[in-house]
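[1] After the sequence you'll find the predicted model.
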Amino acid sequence: MKLDANALQTRRIVLGVTGGIAAYKSAILVRRLKDFGFDVRVVMTHGAQAFITPLTFQALSGNPVHTELLDPTAESGMGHIELARWADLLLVAPASCDTIAKFANGLADDLLSTIYLATKAPVWLAPAMNQQMWAVKSTQRNLTTLVQDGIHVVMPEAGEQACGDVGLGRLAEPEIIATWVNDFFAQAEREIWEKFGLLAGHHVVITAGPTRESIDPVRYISNHSTGKMGYAIATACYAAGADVTLISGPVSLPTPNGVRRINVQSAREMLTHSMQLVEQGCDVFIATAAVADYRVAQVAEHKIKKAGDELNVSLVKNPDIVATIAQQKKRPFMVGFAAETQNIEEYAKAKLQAKRLDMIACNDVSRSDIGFASDENAMTVFFAEQYQMDKEELEKASKLDIGKQLVEAIAKALNKHVPVS
């Protein structure tokens, strides 16, 4: 079963939690799904509530938890129909032996099983049970039926179980399940975007995150960049059909699906890899990294010991990566970023011209609701004069949505771009 275009925008998951000790892992799964930007609503069976409370899932998901088939608060008392229609994907984790049997045989005696029968969304199951219950022929027969029906099964892992047995039956780790679900959405989005060919056939290089400039073996100069915007743009570029290479400073983010990632620390290291990729051939260079303007002139060989009330450190200017790339004889389409706290338009246009960029996206990092560390952003995009394009205002939205809008702006400008040779 495939996702439709609307599902890629709303990213709504109904998470079914069934009875079993592995239900505690579902709380972690909710957190991981939320980290990927999914809107999660939890449905619990009566057995699940014996292991973990609905209040836990309500706090983690930010949505009410659903437990009863006959819900007087639901429209027309048909909560199962509302949730079935709402879901872009139904994920059951853990999926008990009993629930798998119900699904395989069309039984509908609780809320979760009726949602399964009523939804048109793709269904994923992550089984968890005793190793013998997993191995028994009836369970395997039911799983075969569900796979033939188009259900995706996240296979359980082997190991020691709560009952003391050892074998297959442990719930897959929440991080693995969440990553696979996110990749499923990412691949579906790529298939849809490729039909429009926005960046198909283009090699895009993106720099993201902060750089770290060492003072001594334990200290460094850096900034507040988390890399979220650059990673969101990498995700959007891949979805648009591009071949994407991400040069990343030190961040705590998973590599986007389908993207090649090169990890760096310093500005000079980031420049070295950028130059290599440009020389090898890239069509678009997007510089979202918050590169340190200065580095320590002489890095101490050993940790500097505390002595006195002051420490004087001599700084020298770092190379300007985006300007260096833009000055190359054969350069790609250049996209710069400007994070400013005042005179946004004035500084952005000056940077656009001074660094010979084709396009620049600027945001106001003095705002507390967007920018560094936030999951949302808002930007103004300016283009070089030769493109004869008006500036574009990208209103506050998730960074992934902003990334998609930037890809569309890049694609429009690329249609007018004359490569420098």
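    Right, received. Where do you want to start?

[2] from here on, contacts and neighbour counts on C-alpha atoms
    Fine.

[3] and the helix or strand containing L15, what other elements does it pack with?
    If you go by DSSP states H and E, L15 is part of strand 12-17. Counting contacts by 3 or more CA pairs under 8 Å, 6 or more residues apart in numbering; DSSP states H and E, strand 12-17 is packed against strand 39-44, strand 89-95.

[4] let's go with 10 Å and repeat that
    Packing partners of strand 12-17 (3 or more CA pairs under 10 Å, 6 or more residues apart in numbering; DSSP states H and E): helix 23-35, strand 39-44, helix 46-49, helix 79-86, strand 89-95, helix 111-118, strand 123-127.

[5] Which strand or helix spans A361?
    Counting by DSSP H and E, A361 is part of strand 359-364.

[6] putting a second one here so we can go through both:
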Amino acid sequence: MDTSLKNKKVLITAGPTREYIDPVRFISNESSGKMGYAIAEALHQMGADVILVSGPVFITSTFPKDRIKNVLTGKEMYLECKKYFDSIDIAVFCAAVADYAPKVTSNIKIKKIESETILELQKNIDIAFEFGIVKKIKQKSIGFALETNNIHENAINKLEKKNFDLVVLNSPNKNEGFGYNTNKITIIDADLSVHVFPIKEKKEVALDIINFIEKTYQEALPENHNLANSSVSFPLQF
């Protein structure tokens, strides 16, 4: 496949994080990592130089194992990603990093003593936000958002706050997001145009997202790419 993304250095995050309360208990979410891995596999096949920073997942993947950096916590994911901030061309923040982590982590299993307990949380580091602060003009970043209310407003706030070039809205509905092989997405670009896609296999969704990444990275797509056939586009209105 002829693509302008060949040899481009791409950082992708995928999967959930685990924020440990003690050695056997943690806070996490239902992210399977399938979307991030699908994007990584497709970009690798196109000849991009991809680094995949992955939380704990259970995926059989064709992506080269030596290009996967396995982490557990949000802090570990940030420290691994930070190593590549200066050298990458594109960052795709697909991981579902826990928003909060326990303020205190026990080194031993916490015993069940009282009928009630209080777990104090602190805000986790926001990897995409940190990259947005140091991002160079030629670097591009893509974020993901799963929203259940005020969908477009929240997505645009995230796009602006984190200095994204694109934000991909995931659907929280059954068969359309976490844990499933299919996904239904909407992409909002820097011009605040909205591009709505039908439900598709995640491997197909990955190609739709990559087309937009390529479009963002250069002024025009090659002639053999035709976004008009795969999405419905309209200006954002409130």
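    It's in. Bear in mind that the values here come from a model prediction, so they are computed numbers and not experimental data.

[7] Can you calculate the TM-score here?
    Taking TM-score structural alignment, normalised by the length of the second structure as the basis, the two superposed chains have a TM-score of 0.87; 218 aligned residues with a CA RMSD of 1.6 Å.

[8] Report the aligned residue range of the second structure for the strand holding L15 of the first structure.
    Taking TM-score structural alignment as the measure, the second structure aligns no residues with strand 12-17 of the first structure.

[9] Next: stretch 94-110 of the first structure.
    Under TM-score structural alignment, there's no match for stretch 94-110 of the first structure.

[10] ok, now stretch 167-181 of the first structure?
    Under TM-score structural alignment, there's no match for stretch 167-181 of the first structure.

[11] how long is that stretch from one end to the other?
    Stretch 167-181 of the first structure has an end-to-end distance of 25 Å (criterion: CA to CA, to the nearest Å).

[12] Then stretch 113-125 of the first structure?
    13 Å.

[13] State the distance from the residue nearest the centre of the second structure to A14 of the second structure.
    Geometric centre of the second structure, nearest residue: C94, 1.0 Å, by CA atoms, centre = their mean. Going from C94 of the second structure to A14 of the second structure by CA to CA gives 5 Å.

[14] related to what we said a few turns ago, report the contact partners of the corresponding residue of the first structure for the residue nearest to the centre of the second structure.
    When the first structure is aligned by TM-score structural alignment, C94 of the second structure is paired with T288. Shown in contact with T288 of the first structure (CA atoms under 10 Å, 6 or more residues apart in numbering): 206-210, 225, 227-231, 233, 248, 322, 335-339, 361.

[15] Repeat that for K174 of the second structure.
    Contact partners of K174 of the second structure, counting by CA under 10 Å, 6+ apart, are Y180, T182, N183.

[16] Can you find the partner of the first one in the first structure?
    In the superposition onto the first structure, Y180 of the second structure corresponds to S374 when matched by TM-score structural alignment.

[17] residues near I187 of the second structure, how many?
    For I187 of the second structure, the neighbour count with other CA atoms under 10 Å is 25.

[18] Surely it is within a helix?
    No. Going by DSSP: H, G, I helix; E, B strand; the rest coil, the assignment for I187 of the second structure is strand, not a helix.

[19] For the residue lying closest to it once chain neighbours are set aside, grab the count of nearby residues.
    Excluding the flanking residues, the one nearest I187 of the second structure by CA to CA, 6 or more residues apart in numbering is V168, at 4.6 Å. Number of residues near V168 of the second structure (other CA under 10 Å) recorded here: 23.

[20] What's the separation between the alignment partner in the first structure of V168 of the second structure and T288 of the first structure?
    Residue pairing (TM-score structural alignment): V168 of the second structure is matched to A361 of the first structure. A361 of the first structure is 9 Å from T288 of the first structure, where distance means CA to CA.

[21] Tell me which of the contacts of K174 of the second structure persist in the first structure.
    Contacts conserved in the first structure for the contacts of K174 of the second structure, using both residues aligned by TM-score structural alignment, their matches' CA atoms under 10 Å: Y180.

[22] Output the contacts of K174 of the second structure as CSV; include the columns secondary structure.
    Shown next, in CSV, are these (three-state DSSP):
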residue, secondary structure
Y180, coil
T182, strand
N183, strand
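
[23] quick one: I344 of the first structure and C362 touch, right?
    Yes. Under the criterion of CA atoms under 10 Å, I344 of the first structure makes contact with C362 at 7.0 Å.

[24] So for the two, which residue has more residues nearby?
    Using other CA under 10 Å, the more surrounded residue of I344 of the first structure and C362 is C362, with 22 against 16.

[25] Give me the range in the second structure that stretch 57-74 of the first structure lines up against.
    So stretch 57-74 of the first structure sits over no part of the second structure, by TM-score structural alignment.

[26] hang on, the earlier thing: quick one: average offset of the strand holding A361 of the first structure versus the second structure, please.
    On superposition with the second structure, the mean distance recorded for strand 359-364 of the first structure (mean CA distance after the TM-score superposition for the first structure) is 1.0 Å.

[27] where do the strands sit along the stretch 251-400 of the first structure?
    Using DSSP state E, counting those that start in this stretch, the strands of the stretch 251-400 of the first structure run over residues 260-263, 284-287, 294-296, 315-317, 333-340, 359-364, 376-383, 392-398.

[28] packing partners for the fifth one?
    If you count contacts as 3+ CA pairs under 10 Å, 6+ apart, strand 333-340 of the first structure packs onto strand 284-287, helix 321-326, helix 344-354, strand 359-364, strand 376-383, helix 399-414.

[29] same deal with the last one?
    Of the remaining helices and strands, those touching strand 392-398 of the first structure by 3+ CA pairs under 10 Å, 6+ apart are strand 359-364, strand 376-383, helix 399-414.
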